[in-house]
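1. coords below, sequence missing:
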């Protein structure tokens, strides 16, 4: 089963990091990425761009484009991992590893249902 691990953080904390602090954080995360890749568990992962460059499409019909993301919290979604795990507990263990490196982040773990036209959704 694929799980998305969504990384939320107060963007200002990340932006305020020195280049050395950011490099140290990314090095720690890269260690986990390398291990997951070697285990065959890691799917796509990404560090998202600035929330100020985001927009949201909402509303009926063609909808309306609104500047920015609209999270109801002070944290913003700043990145994600897709991991292939046998159980939810395995995905939670990976999120705990990530949190040990990036302790002020919040990680949401969510099952991912892959959509392929003409193929029933897995896990339903």
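-> That came in fine, so what should we check first? Just so we're clear, the structure is a prediction, and the values are computed from it rather than from any experiment.

2. make it CA atoms for all contacts and neighbour counts henceforth
-> OK.

3. what ranges do the strands span in the chain?
-> 2-9, 42-47, 55-58, 64-67, 76-84, 106-112 (DSSP state E).

4. Adding mean neighbour count, write these out as a markdown table.
-> A markdown table is the format used below for the strands of the chain (neighbours: other CA atoms under 10 Å):
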| stretch | mean neighbour count |
| --- | --- |
| strand 2-9 | 22 |
| strand 42-47 | 14 |
| strand 55-58 | 13 |
| strand 64-67 | 12 |
| strand 76-84 | 20 |
| strand 106-112 | 18 |
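
5. what about versus this one:
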């Protein structure tokens, strides 16, 4: 999974982002290279988040993200790759990697 972290002040909709030339180029790269995009979504602003914790049997619910940072998780892309090297290459070509962070996390498979 590619976890896309960026400055969330960009107010473009998912449809607008999908039409940007750099995003179109990324999708085309993925198709050419054989990396399968299994799914992905843009998330609403961290201001719309709800954080849930349990401490000593008590459920604590708070508005907003767990951590106050400039970069927030803004979306994800679930991809299928042959190995970590291929995932790194795909992540490095994601348009948000140029100004944000793309975190790669393997999905548990039993």
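-> Perfect, thanks for sending it. In this text the structure is predicted, and so the values were computed from the model without any measurement.

6. Distance of the spatially most distant residue from the centre of the first structure relative to residue 69 of the first structure?
-> Largest separation from the mean C-alpha position in the first structure: residue 61, at 29.0 Å (CA atoms, centre = their mean). Residue 61 of the first structure is 20 Å from residue 69 of the first structure, where distance means CA to CA, to the nearest Å.

7. what does residue 103 of the first structure give?
-> As judged by CA to CA, residue 103 of the first structure and residue 69 of the first structure stand 23 Å apart.

8. same thing with residue 60 of the first structure?
-> Remark: distance between residue 60 of the first structure and residue 69 of the first structure (CA to CA) = 18 Å.

9. more crowded one of these two?
-> In this view residue 60 of the first structure and residue 69 are compared by other CA atoms under 10 Å, and residue 69 has more residues nearby, 15 against 7.

10. thought the more buried one was touching residue 57?
-> No: in this structure, residue 69 of the first structure is not within contact of residue 57 by CA atoms under 8 Å, at 9.6 Å.

11. Show me what residue 36 of the first structure aligns to in the second structure.
-> Counting by TM-score structural alignment, residue 36 of the first structure lines up with residue 30 in the second structure.
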